[in-house]
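K.L.:
got a predicted model here, sequence first, then my questions.
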Amino acid sequence: MRRPLAAALLLGLAALGSARAEAPARRSAAELMDVLMWNREPVGGPFALIDQDGRPRTDADFRGRLVILTFGYTACPDVCPTDLMEISRALTLLGKAGEEIQPVFVTLDPARDTPALLAEFVPSFHPRLIGLTGSEAAIRQAADAYKVFYRREDGQDTIEHSAFVYLMDRSGAYLGFFPPGTSAERMLTIIRPHLGAR
């Protein structure tokens, strides 16, 4: 009787190990960049997060406006603040027409980037910038939808992440992306044809 029980346990453990081994691996930064560059898969999708005022927010809240959306984290030393400054500059250069665009920043570090911290962070770039956070699972779902690569190295405070700026239309459909370091002027050459278009 002991042998069948031991065999069953071994089979159960083998199946568990096999299930873990079959869990889909996260795609590399290069693979995700390839998806974006060649438009191989849909980009964007539903999300349910929390803004800097603690209010629940979904992608549907931004319907009717163009959306410039980027992922990062408040302690990012270089890329995130640079891109947020360029987004802000683009909105300033547009003047009144910039009100058709909603800028959105989604943190990849929800454990540290609380709504209170985002409330201090986002206004330093633009008064209409919305910062979003949420559970690790909710952030991962949003990042996966937008084909964002990110990971925290063990024992490190920094997060390695892709840094694309996404442009979404008034229905939430993906229009394209700007690579990191894109100037406000370059952004405007892509954005302007979509302004006023309904």
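P.N.:
Sure thing, it's come through.

K.L.:
CA only for contacts and neighbour counts going forward, please
P.N.:
Will do.

K.L.:
go through the longest helix seen in the chain and flag the buried ones.
P.N.:
In the chain, ranked by residue count with DSSP state H as the criterion, the top helix is helix 2-21. Within helix 2-21, no residue counts as buried by 16 or more other CA atoms under 10 Å.

K.L.:
from Glu100, how far off is the residue most central in space within the chain?
P.N.:
When CA atoms, centre = their mean is applied to the chain, the residue found nearest the centroid is Phe71 (3.8 Å). When CA to CA, to the nearest Å is applied, the distance between Phe71 and Glu100 equals 21 Å.

K.L.:
and Arg2, by the same measure?
P.N.:
Relative to Glu100, and taking CA to CA, Arg2 is found at 71 Å.

K.L.:
so who does Ala145 touch?
P.N.:
43-46 (CA atoms under 8 Å, 6 or more residues apart in numbering).

K.L.:
list the contacts for Phe177?
P.N.:
So Phe177 contacts 164-167 (CA under 8 Å, 6+ apart).

K.L.:
which SS class is Gly131?
P.N.:
Under DSSP: H, G, I helix; E, B strand; the rest coil, Gly131 falls in the strand class.

K.L.:
name the nearest residue to it, sequence neighbours excluded.
P.N.:
Nearest residue to Gly131, sequence neighbours excluded (CA to CA, 6 or more residues apart in numbering): Phe105, at 4.8 Å.

K.L.:
is that neighbour part of a helix or strand, or is it coil?
P.N.:
The three-state label given to Phe105 by three-state DSSP is strand.

K.L.:
burial measure for it, as a count.
P.N.:
By other CA atoms under 10 Å, 23 other residues sit near Phe105.

K.L.:
kindly report the same for the one 5 residues further on.
P.N.:
Under the neighbour criterion other CA under 10 Å, Pro110 is assigned a count of 18.

K.L.:
and here is the other one:
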Amino acid sequence: MNRHAMTYRKSRFARIPFALAACLALSMPLAACQQQQTEQPPLEGAAIGGPFTLVNKNGKTVTWAQFKGEWRIVYFGYTFCPDACPLDVQAMMRGFNLFTKAHPDLAAKVQPIFISIDPARDTPEVVGEWTGAFGPRLMGLTGTPKQVNKAADAFAVYHKRGADTAGGYLMDHSRISYLMDPDGKPIAMLPTDKGPDAVAAELAKWVQ
């Protein structure tokens, strides 16, 4: 997704944005000032995210409202996924770990979350064991089909039972790692397809 930068029309000095004027006053590089002033989150204003009620590995209720004040990384998948989910979550969490090493204070404000779209097989125990393989910071959530569908719909996540195989049925689903701000608003999609370094860089770009 391309990021659109806002431009400012200026009439002499009267219309110079305050932040840009401050940069000029401090003799900061103009290019840096423009980037700081104009860049906006690529998912700003998107209808992504919303209230849900699910359960964690211990069977305790977890709501979206409980994460108020925290940055969140949200990925929807399923534990029986043969390839896509493990690869995505591995890149996501390795990137998060790199970000943690570089910015421990900021990383402490971020909660990575895995939400199952296969509640028939992904019990709380199964989800807890699967997410535990990627580190203690990753929270795994599941629920009833109705609860899972509500969460997936809130995040515009496509999911549907797919083909039957010898090892069990597959699930077709979106492959997106959302970065949400402390108010639960969408900020960006983490580039898990580009590897951990790219994920860490994207986190460093937005998490404050």
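P.N.:
Received it, and whenever you're ready, just let me know what you need. Please read these numbers as outputs of a predicted model, since none were measured by experiment.

K.L.:
picking up where we left off before, could the contacts of Phe177 of the first structure go into JSON lines alongside secondary structure, neighbour count and distance to Ala143 of the first structure?
P.N.:
Below are these laid out as JSON lines (DSSP: H, G, I helix; E, B strand; the rest coil; neighbours: other CA atoms under 10 Å; distance: CA to CA, whole Å):
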{"residue": "Phe164", "secondary structure": "coil", "neighbour count": "25", "distance to Ala143 of the first structure": "11"}
{"residue": "Val165", "secondary structure": "strand", "neighbour count": "24", "distance to Ala143 of the first structure": "12"}
{"residue": "Tyr166", "secondary structure": "strand", "neighbour count": "21", "distance to Ala143 of the first structure": "12"}
{"residue": "Leu167", "secondary structure": "strand", "neighbour count": "24", "distance to Ala143 of the first structure": "15"}
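
K.L.:
okay, these in TSV with distance to Leu10 of the first structure next?
P.N.:
Formatted as TSV, these follow (distance: CA to CA, whole Å):
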residue	distance to Leu10 of the first structure
Phe164	46
Val165	49
Tyr166	49
Leu167	51
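
K.L.:
now the two most distant members of the residues you listed.
P.N.:
Phe164 and Leu167 (9.7 Å; CA to CA).

K.L.:
mind listing the shared neighbours of the two?
P.N.:
177-178.

K.L.:
helices along the first structure, start to end?
P.N.:
Secondary structure of the first structure (DSSP H): helices at 2-21, 29-37, 79-94, 115-121, 136-145, 184-191.

K.L.:
against the second structure, where does the fifth one fall?
P.N.:
Think helix 136-145 of the first structure. Mapping helix 136-145 of the first structure onto the second structure (TM-score structural alignment) gives residues 145-154.

K.L.:
what's the mean gap between the matching stretch and the aligned bit of the first structure?
P.N.:
With mean CA distance after the TM-score superposition for the first structure, stretch 145-154 of the second structure departs from the first structure by a mean of 0.7 Å once superposed.

K.L.:
what is the burial count for Met37 of the first structure?
P.N.:
11.

K.L.:
what's the counterpart of Val43 of the first structure in the second structure?
P.N.:
That one, Val43 of the first structure, aligns with Ile48 by TM-score structural alignment.

K.L.:
how many other residues sit next to its match?
P.N.:
Considering only other CA under 10 Å, Ile48 of the second structure is surrounded by 19 other residues.

K.L.:
and the gap between it and Tyr75 of the second structure?
P.N.:
Computed as CA to CA, the Ile48 of the second structure to Tyr75 of the second structure distance reads 13 Å.

K.L.:
what's the neighbour count on Asn191 of the first structure?
P.N.:
One thing to correct before we go on: residue 191 of the first structure is Ile, not Asn. Ile191 of the first structure, neighbours per other CA under 10 Å, totals 18.

K.L.:
for Gly50 of the second structure, what are its contacts?
P.N.:
With the criterion set at CA under 8 Å, 6+ apart, Gly50 of the second structure makes contact with 64, 151, 154-155, 184.

K.L.:
do the same with Val157 of the second structure
P.N.:
76, 173-174.

K.L.:
try 10 Å this time
P.N.:
48, 75-77, 117, 149, 151, 173-176 (CA atoms under 10 Å, 6 or more residues apart in numbering).

K.L.:
out of the residues you listed, which is most surrounded?
P.N.:
Neighbour-wise, those (other CA under 10 Å) top out at Ile117, 30 neighbours.

K.L.:
now do the contacts for the aligned residue in the first structure for that one.
P.N.:
In the first structure, the residue paired with Ile117 of the second structure is Leu108, using TM-score structural alignment. Applying CA under 10 Å, 6+ apart to Leu108 of the first structure gives the contacts 71-74, 132-134, 136, 139-140, 142-143, 148-152, 159-161.

K.L.:
do the same with Gln208 of the second structure
P.N.:
71, 105-107, 109, 181.

K.L.:
buried subset of those residues, written for PyMOL?
P.N.:
In PyMOL, this line selects whichever of these come out buried by 16+ other CA under 10 Å:
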select buried, resi 71+107+181
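
K.L.:
mind checking which of the contacts of Gln208 of the second structure are in strands?
P.N.:
Among those, the ones falling in strands (DSSP state E) are Trp71.

K.L.:
and stretch 37-52 of the second structure, what's buried?
P.N.:
So, applying 16+ other CA under 10 Å, buried residues of stretch 37-52 of the second structure: 37, 40, 42-43, 48-49, 52.

K.L.:
now swap in stretch 111-130 of the second structure and tell me
P.N.:
111-119, 122-124, 126-128, 130.

K.L.:
what distance separates the start and the end of it?
P.N.:
End to end - CA to CA - stretch 111-130 of the second structure spans 17 Å.
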